[in-house]
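In: what shape does this take:
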Amino acid sequence: MKTLEFFAKQQTTTITAPYTDPGTTFQIYISDASPNIQNAFVEVSGVSSAGAGIEAKVNSAASMTANLSANNVTAFNLMYNIPNPNTTLLVASENNPSPTNTLYMNLTGTSNISLLSAKVVVTYYYSP
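Out: The predicted structure is shown next:
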């Protein structure tokens, strides 16, 4: 069993909620033969200036919504467990290097979000 981390998003500017994310593409590249993904999640972090809601999803999987504190400036770290990762995530390999995934992070409320970033963590079995 192995666990890998992949960069998925780094917002370079402050986002003002409400905001509809057009989506950010990222790749999951696994060089091991026949990977069988057991678990995958997205770790989202950033800084919020006030209360906001964040909806995250990958590809067409079910989304996760979290509400951030309405107190002053708050750093946050959220985990979105990707449902059915073995079928939801598209995995790139040596023989098929092109598949990409799309991460969507929509914001509600009236907050400014800065330093918004995301990484995907994948745990899988493989055949040596």
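
In: every contact and neighbour count from this point should use C-alpha atoms.
Out: Fine.

In: mind listing the helices for this protein?
Out: Taking DSSP state H to define them, one finds helices in the chain at 85-88.

In: distance check, the closest residue to I37 other than its chain neighbours against Q38.
Out: Among residues not flanking I37 along the chain, Y124 sits closest, at 4.1 Å (C-alpha to C-alpha, 6 or more residues apart in numbering). In this view, Y124 and Q38 are 5 Å apart by C-alpha to C-alpha, to the nearest Å.

In: who's more crowded, these two?
Out: Per other C-alpha atoms under 10 Å, whichever of Y124 and Q38 has more neighbours is Y124, with 19 against 15.

In: hmm, back to that, my read is that the residue nearest to I37 contacts A33, right?
Out: No: counting by C-alpha atoms under 8 Å, A33 is not a contact partner of Y124; they are 11.1 Å apart.

In: tally of neighbours for A40?
Out: 23.

In: revised request: answer the last question for N86.
Out: Counted with other C-alpha under 10 Å, the neighbours of N86 add up to 17.

In: quick check, it in contact with S34.
Out: No: assessed by C-alpha under 8 Å, N86 is found out of contact with S34, at 11.3 Å.

In: now show me the structure for the sequence below, then we'll compare the two:
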Amino acid sequence: MKISIGNDHAGPDYKKAIVQFLEEKGYTILNHGTDTFDSVDYPDFGHEVAYDVQMKKADFGIVICGSGNGIAMTANKHQDVRAALCWTKEIAELARQHNDANVISIPARFTSIPQAVAMVDTFLTTAFEGGRHANRVNKIACK
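Out: Predicted coordinates:
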């Protein structure tokens, strides 16, 4: 499975830990994030990840910024991308089960690295339930 990941200056340590975890699990990583703490613009990386998901170059995306909001808003501008801001494993699980989210957004300044890794694991291993949720998900995109 291919995972696209992108982060701004708030998330290099988060990305490093997540990528290491995912590579140990056998995932292929497309890395669009910065590796430094020098200030950068989160939309540059959010668009790259969302594009990978939109164009089916990646199965899922992971985006990281300070609050998780700006980079999620950026990713959600792309057709067929459903980025969910998550701060607990339970939220990540529901984002997959009920919303068929395909990008997880992590707020680096409000979660710990172990918490972020656990959320990513939950997100990637949880299936969409479909059923009554499918109709709702189909109403998300503007046609």
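
In: quick one: TM-score?
Out: Once superposed, the chains reach a TM-score of 0.29 (TM-score structural alignment, normalised by the length of structure 1), with 69 aligned residues with a C-alpha RMSD of 4.9 Å.

In: so how far is P114 of structure 2 from I18 of structure 2?
Out: From I18 of structure 2 to P114 of structure 2 the distance is 9 Å (C-alpha to C-alpha).

In: of these two, which one has the most company?
Out: Neighbours per residue (other C-alpha under 10 Å) separate I18 of structure 2 from P114, with I18 holding more: 21 against 12.

In: what is the burial count for the residue nearest to T65 of structure 1 when sequence neighbours are not counted?
Out: With sequence-adjacent residues excluded and distances taken as C-alpha to C-alpha, 6+ apart, T65 of structure 1 is closest to E55, at 4.3 Å. The local packing of E55 of structure 1 (other C-alpha under 10 Å) involves 17 other residues.

In: E55 of structure 1 and A75 of structure 1, how far apart?
Out: Distance from E55 of structure 1 to A75 of structure 1, by C-alpha to C-alpha: 17 Å.

In: again, but for M105 of structure 1
Out: Separation of M105 of structure 1 from A75 of structure 1 (C-alpha to C-alpha): 17 Å.

In: cool, A33 of structure 1 as well?
Out: Here A33 of structure 1 is placed at a distance of 39 Å from A75 of structure 1 (C-alpha to C-alpha).

In: between those two, point out the one with more neighbours.
Out: Remark: of A33 of structure 1 and A75, A75 carries more neighbours, 15 against 12, as counted by other C-alpha under 10 Å.

In: quick one: contacts for the closest residue in space to that one that isn't next to it in sequence?
Out: In space, and not counting its chain neighbours, A75 of structure 1 is closest to V47: 4.3 Å by C-alpha to C-alpha, 6+ apart. By C-alpha atoms under 8 Å, 6 or more residues apart in numbering, the contact list for V47 of structure 1 reads 73-76, 113-116.

In: kindly indicate the member of those with the most neighbours.
Out: Within those, I113 tops the neighbour count with 24 neighbours, counted by other C-alpha under 10 Å.

In: does that one touch G46 like I think?
Out: Yes: using C-alpha under 8 Å, I113 of structure 1 is in contact with G46, at 6.7 Å.

In: how about the contacts made by the residue nearest to I37 of structure 1?
Out: Neighbouring residues of Y124 of structure 1 by C-alpha under 8 Å, 6+ apart: 1-3, 35-39.

In: cool, I62 of structure 2 as well?
Out: By C-alpha under 8 Å, 6+ apart, the contact set of I62 of structure 2 is 3-6, 49, 103-106, 120.
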